[in-house]
Each structure stands twice: as C-alpha cells, then as structure tokens.
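>>> Prediction below, plus the sequence it came from.
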Amino acid sequence: MSRFKFIPLLCAAIMLFSAGGAMAADYTQNPFTLVYEGAITENVKGKVNIHQVTYKLNGIDIAANVYTPANYDESKKYPAVVVAHPNGGVKEQVAGLYAQHLAEQGYITIAADAAYQGASGGTPRNVDKPANRIEDIHGMADYISQYPGVENTRIGLLGICGGGGYSLKAAQTDKRFKSIATLSMFNSGRVRRNGYMDSQLSTIQDRLKQASDARAQEAAGGEFIYAAEARPTDEQIAKLPYDLYREGFVYYYNTHAHPNSTFRYTMSSLLALMNFDAATNMDLIEQSLLMIAGSKADSLYMTEEAFKKAVNAKDKELFLIEGATHIQTYWKPQYVEQAMEKMTQFFGNTLK
C-alpha cells in the first residue's frame, strides 16, 4: 500500500507513562470514557464537573462535554473557552485534557466531536471537510455562549493540532472569540495537498484524480471509498520518517485508543481538503493570538508560517516549549504544565 494511504491522517497523540513504561488508558474504566491522565471519574460537589450534552448544528446532533469550574454557580459570570480537537481525535482525548485543565483555572469549557465524526451525528461517516470543521467551532461558540453562567463577551478559543488550523480560520471571521490560542497547529490542507513537510508534491494530481473518481462513484450510488483505513504494523510504524506519525500511531492505536476515534476519512473529502489552507487570510485576525509548539516538533514549520502572516493580531506571541516534539506537548507532564501556564496567563489577560 502506498504511504499516503495512511500517513497524512495522523495529527496528534498523547501517551501515559508509569514507572515501567507506556501504560494504555482504558476508556471502559472511566464513566465518561475519558482516556487522558487525571481525567474526572465522578462529579463531586465543589470540584470541576463534566456535563455530557448534545445540541443541533445544521440539523446534525453534536455530542459535547462541558466542563464547569470548582464551586460553579450558574448565577455568577464566567469566561469560557471553546476547545477544538485534532484530526482523527475525539473529545475524550487531548481536547478533554486541556478543557479540564482550563476549567480548573476557572473557565467554563466545551469540547465537542466534529460533525460526521466521533459520537456526533452525520452521514456518511467520517466526512472530513474544512467547512464542516470550521462550522463545528462556530457551533460550539453558539452553544457555550448560551450556557448558564457564561459571559459571552469573554469567550476564548483553543485549537489543538488540526483543530488549531481550523480555529485560525474560524477566528478570522467570528469575532465572538476575543482571543485565540493554538497548540501544535497542523495545517490540514497543506499536508493533504503537499504531504507532510511537503514530501508529496509529485503526487498531487494523482491524489486529486483519486478523490475525483471517489466523488464520481458516490454520485453514481456506489460505495464510499475511505482513505487511511490501513492499520500499520509496529514494524511499519517504527520505519515512518516523522516523529508525529510514529508517536501518533502509538497514541491512537495503543496508549489512548478510543472506539470513536479513527484516522479514516472519505476519499472525496480531499476535493475540499486539498483546496484549503489554514494560513491564508491570517491578516483578518485582529484578536490576541498565542501559538504554542514544541521546539523539536517536525510540524513547527506550519505554526511559524501562520504566525508570520498574522500581521494584524494583537499582542501575538509564538511560545516554544523547549525540547518537546509535537506529540509530547499532549502528554508529557512538564510540557503540558508549560503549555497550561502560558495559556492561563494568556487567557487571564485577554478574557478579563
């Protein structure tokens, strides 16, 4: 099987470690099926709580988790943060980790599964079009702005990996977001078009032809064709050329597997994905902007490109976590702590 059948799908990863090494998280052992370290296991009065909610977005049922801070009182006013998950990810993984940590800092937060993905509705399954993902972010803002206790003039946005790229696009036009942070931003369109680190430039037209043929088959009533359905062996994973993919497969297939999380997407989605670029129109962002990435991340070039183009962003900052890879910003305690310290400062200053 050619490499691009499964490589371009991975976005982000998170791992747990015990004294003896990597430790797989079991979603069945958590009542909310959360798979990140330190996840809530029960709602306790006076502490951060999680609320499983659903709402309609353009006729589709969206499944989301809302986190409320300790001693939450709906008669009071709180700032809120919308959290957008990585490509292939679900709300129970890294998006939930950061949503919970932000709630611990006093924010009402929301992490929702993208439409057509995870526990959210929409058919066919695993459509992965940028317009849908951007609309998901607008929809989370719609919902959380009406949530009891939320002060809708103080809403921030955090996008993780692929969710970071879509958050940049959403914030370009949606000025309900007073400030925007990204963590290990991944420009899905650029990677689907050019390959990771621009490694597939020679196959662009071939892949567009595949996507076009898949769309034609769908239109004719045929079966949907899916990209990235292959599950590589451990040996194949070890030979992958990039840290992001090697570490990512370990996360999604092993240490933090969740049944609603999948790398696959409809091949026809590439017609939209390959025509998308998260780094365009960055001059439309006038809000405060924080972009966080690991200094050793092989995806860093995407954050640097978008950051440079954000010429009108207020108080913009590029914060590098020294020594971290893309994946390690999601799980390694000292890196998560650094990211949270910076986000707490950033949202504290911009969502006053």
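Nice, thanks for sending it over. Numbers count the residues shown, from 1 in each chain.

>>> Going by C-alpha atoms from here, please, whenever you check contacts or count neighbours.
Fine.

>>> Against which helices or strands is the longest helix along the chain packed?
Criterion DSSP state H: the longest helix present in the chain is helix 333-350. If you count contacts as 3 or more C-alpha pairs under 8 Å, 6 or more residues apart in numbering; DSSP states H and E, helix 333-350 packs onto helix 94-104, strand 177-183, strand 288-294, strand 314-321.

>>> before we go on, here's another structure to hold up against the first:
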Amino acid sequence: MIVKKLLLLVGLLTVSASTLGEDAMPADADNFYQSDSVTVEKVRFDNQYQMEIVGNLVVPNDMDKSDHNPAIIVGHPMGAVKEQSSMLYAQKLAEQGFVTLAIDLPFWGESEGQPRNLVAPDMYADAFSAAVNYLGTQTFVDRDRIGVLGICGSGGFAISAAKIDPRLKAIATVSMYDMGAVTRNGLEHSQTLEQRKALIETAAEQRYSEFTSGEGQFLNYLPEQLDENADPVTREFWEFYRTERGIHIPEGRTLELTQNRMLTSEVRFMNFYPFNDIETISPRPLLFIAGDQAHSREFSEDAYERAAEPKELYWVEGAGHVDLYDRMSLIPWDKLTSFFRQHL
C-alpha cells in the first residue's frame, strides 16, 4: 500500500502519455552522444555546505580561452545523474560556442552527500549557485553571462536558485517537473488532502525504524522489471532509466537503487514551492520548453502563468515528457541556442 501511494506521490499515475512500446527505442534517441567538437573535463568544487559537487566542464575546441565567454549550467532530471540527458544538452550547447557545466546534484552521482538519493531541495538549488561560483572564477568565463538549463526536476531547482541568485542571467527549463506540487497533489491534482496526510504519517512512523536500524528503507517504485500492467507514465520512465537507452549506474550503486528514494526523504518535497515569487526573477528572461503530449506539461504552464515578462512557453509538437531527454530530432536545439545567444 505504501508503494502504491508513493506512486501517486511522485506522479506516476495512469494518465495519457507518449510511450515507446516495451522493447522499442526511438531511432533518434542518443542519450550517450559524444561530440568530437568539444573537450570534457571533470571538475570539483564545494557548495555552501562544504560538500563536494562534481561536474563535467564542456568547452568548445575552437574557443578562445583568452576571451571571456558565456556559460550555461545544466541540471539533470530528478533522480538521475549528469550522464543522463544533461551531458547530451551540455555537449550540444557547447557545439554552439557556450562553455557548459553539467553537474551532479548533492547526494547523486559523483557528488558528495549521505545517505545516497536523499531528497534535499534547498541543497539542490544551492548546487546551481555553487556552479556559478566555479564558473565565475574561471578566467575564460564572463561571470556576467552565466545561464542555467534545468531538465525535469532540475527545472524547479534552477528556478528556486534563480529567485535568490541574480548571477543566473537567463533561465531555461525542459520537461520541467515541480517536485513540490506533484508530491503534494499528484499529477492533475489527483491526490487528496487525506492521502497526503496519510503519506506524511506513514513516513514519520517509518523514521523510527530507520533510526533504530541505521539504514534507510528504499521503495522500489521504478522496478528493474516492468510489470505488464504498468501505467503509461511508469512505462515512459522505465523505458529510459531501465534500458540501454538511458541506464547509467554510478560506481558503488546498483540498478535497484538508481532513481528509487526513501519515503521518509521524499515527503520533504511537500515543503518545496519553487514557483512562489517566481515573478521576482524578472527582468531576467525565462524559457519553458515542454512537449505538447507530456504528462508533466501542467508544471510548465503553471510556472509560465505565474512568471513575469520576459517569458516564453515553447511547445514541442508530438513530444512527451521523456522524449525531450534524448530524442535528437525533437529537442529544439535552435530555440535553446537562440535564447541563450540573445540573453547571455
């Protein structure tokens, strides 16, 4: 029962979604794209909590490092790592002349933080500011031309960071998830207040067992094997994270523990409101990109409605949520490039 409720909590509901079919992978999917036109360097820097953040710095091979160049921080989907979707975007944008930095959020991938997979939205947002610190102190980066691109959950974290860090000059999101709203309400407000309270109570009771055992209890809401009765949204995520299309297992982890999180940690999202005061980001520009068939489109619509000008909501025709993680022919590269060239 807890697992079923958690599926509601994170938005894995039976709603219309663009899916691929159990064994199919789109011919244009290229999550592990490698560019010959850029150089990738692993970099490390501390956040304000004195935790090490690890990222991949991507620099165009033909860039003049004696000049001050624009830079873009790229954040991965919630529960993912930098090698899933964000490195594709980082390399493609670097091909257009930007310095890019794809980061692992704290508690994920190669970045520090224990326990692993911990939900800590304030620390996630701080990671983007820490990345600004790093980029803004590089001699070849113009600290007044640093932007951010957040994919899925990182869209909300990037907005949360931008509200209190004006050094982020241009903010773009792709397939954005408001992890706070979906945890409180489910997709399309399908979770009742009573269900929310029941989840909070269950999580609070579970903390006793975690305290006495010293071990977090992970819930397997994205299984290694897909149930034949899985709902369309679960299937959509599974076909990326549990297949060769997007699977990436950081050192010391197992497939079972990637993506999955503790309920006692997950409920922390209920206090996360990234779109409150989003209008204060103005006059810095906001670009929201989403598939018009995405099960998550409500979050980009909500953010756009609340934001002040300059802002734009850009629909990708025929695309679902995960399609924009890695489907090369659907991702609007020209739109992203023009946005950052105009505003950085």
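Done, it's in. All values reported here derive from a predicted model rather than from experimental measurement.

>>> where does the TM-score land?
For these two chains in superposition, a TM-score of 0.87 is obtained (TM-score structural alignment, normalised by the length of the second structure); 326 aligned residues with a C-alpha RMSD of 2.7 Å.

>>> And the contacts of the longest helix of the first structure?
Residues from elsewhere that reach helix 333-350 of the first structure (C-alpha atoms under 8 Å, 6 or more residues apart in numbering): 98, 101-102, 105, 156, 178-179, 181, 288, 290, 292, 321, 324, 328-330.

>>> ditto for stretch 4-15 of the second structure
179, 182-187, 190-191, 195-196, 199, 221, 231-234, 263, 295.

>>> Spatially, what comes nearest to Q217 of the first structure if we skip its sequence neighbours?
E223 (7.0 Å; C-alpha to C-alpha, 6 or more residues apart in numbering).

>>> Can you verify the one you found is assigned to a helix?
No. Counting by DSSP: H, G, I helix; E, B strand; the rest coil, E223 of the first structure falls outside a helix, being coil.

>>> For it, give its distance to S269 of the first structure.
Going from E223 of the first structure to S269 of the first structure by C-alpha to C-alpha, to the nearest Å gives 14 Å.

>>> ranges for the strands of the second structure?
Ranges of strands within the second structure are 38-46, 52-60, 69-75, 99-103, 141-151, 168-174, 286-291, 311-316, based on DSSP state E.

>>> Pick the most deeply packed of those.
Greatest average neighbour count among those goes to strand 99-103 (a mean of 30), per mean count of other C-alpha atoms under 10 Å.

>>> Just list what that strand packs against, helices and strands only.
Packing partners of strand 99-103 of the second structure (3+ C-alpha pairs under 8 Å, 6+ apart): strand 52-60, strand 69-75, helix 86-94.

>>> Can you give me the neighbour number for F263 of the first structure?
As a burial measure, F263 of the first structure scores 22 neighbours (other C-alpha atoms under 10 Å).

>>> Not counting sequence-adjacent ones, nearest residue to it?
Nearest residue to F263 of the first structure in three dimensions, chain neighbours excluded: G88, at 4.7 Å (C-alpha to C-alpha, 6+ apart).

>>> residue in the first structure matching K42 of the second structure?
Aligned counterpart of K42 of the second structure in the first structure: Q52 (TM-score structural alignment).

>>> ok, the corresponding residue of the second structure for D234 of the first structure - contacts?
D234 of the first structure maps onto L226 in the second structure, with residues paired by TM-score structural alignment. By C-alpha under 8 Å, 6+ apart, the contact set of L226 of the second structure is R235, W238.

>>> circling back to that earlier point, out of the strands of the second structure, which is closest to E205 of the second structure?
E205 of the second structure sits nearest to strand 52-60 of all these, at 31.8 Å, using C-alpha to C-alpha.

>>> What about the alignment partner in the first structure of E205 of the second structure, how many residues nearby?
In the first structure, the residue equivalent to E205 of the second structure is D213, according to TM-score structural alignment. Each residue near D213 of the first structure was counted by other C-alpha under 10 Å, and the total is 15.

>>> where's D213 of the first structure relative to E223 of the first structure, distance?
For D213 of the first structure, the distance to E223 of the first structure equals 12 Å [C-alpha to C-alpha].

>>> Give the closest residue to A294 of the second structure in space, chain neighbours not counted.
Per C-alpha to C-alpha, 6+ apart, closest to A294 of the second structure is G320, 3.9 Å.

>>> What's the match for that neighbour in the first structure?
With TM-score structural alignment as the criterion, G320 of the second structure lines up with T325 in the first structure.

>>> Its match: how many residues sit nearby?
T325 of the first structure: 23 surrounding residues under other C-alpha under 10 Å.

>>> Run through the residues that contact it.
For T325 of the first structure, the contact set (C-alpha under 8 Å, 6+ apart) comprises D243, L244, G294, S295, K296, A297, D298.

>>> Now do the contacts for K309 of the first structure.
Contact analysis of K309 of the first structure by C-alpha under 8 Å, 6+ apart lists A279, M282, D283.

>>> Could I get the contacting residues of the aligned partner of Q105 of the first structure in the second structure?
Superposed on the second structure with TM-score structural alignment, Q105 of the first structure falls opposite Q96. Residues near Q96 of the second structure by C-alpha under 8 Å, 6+ apart: T337.

>>> let's go with 10 Å and repeat that
Applying C-alpha atoms under 10 Å, 6 or more residues apart in numbering to Q96 of the second structure gives the contacts S37, P60, W333, D334, T337, S338, R341.

>>> residue in the second structure matching S188 of the first structure?
Alignment note (TM-score structural alignment): S188 of the first structure maps to M179 of the second structure.

>>> Sounds good, over and out.
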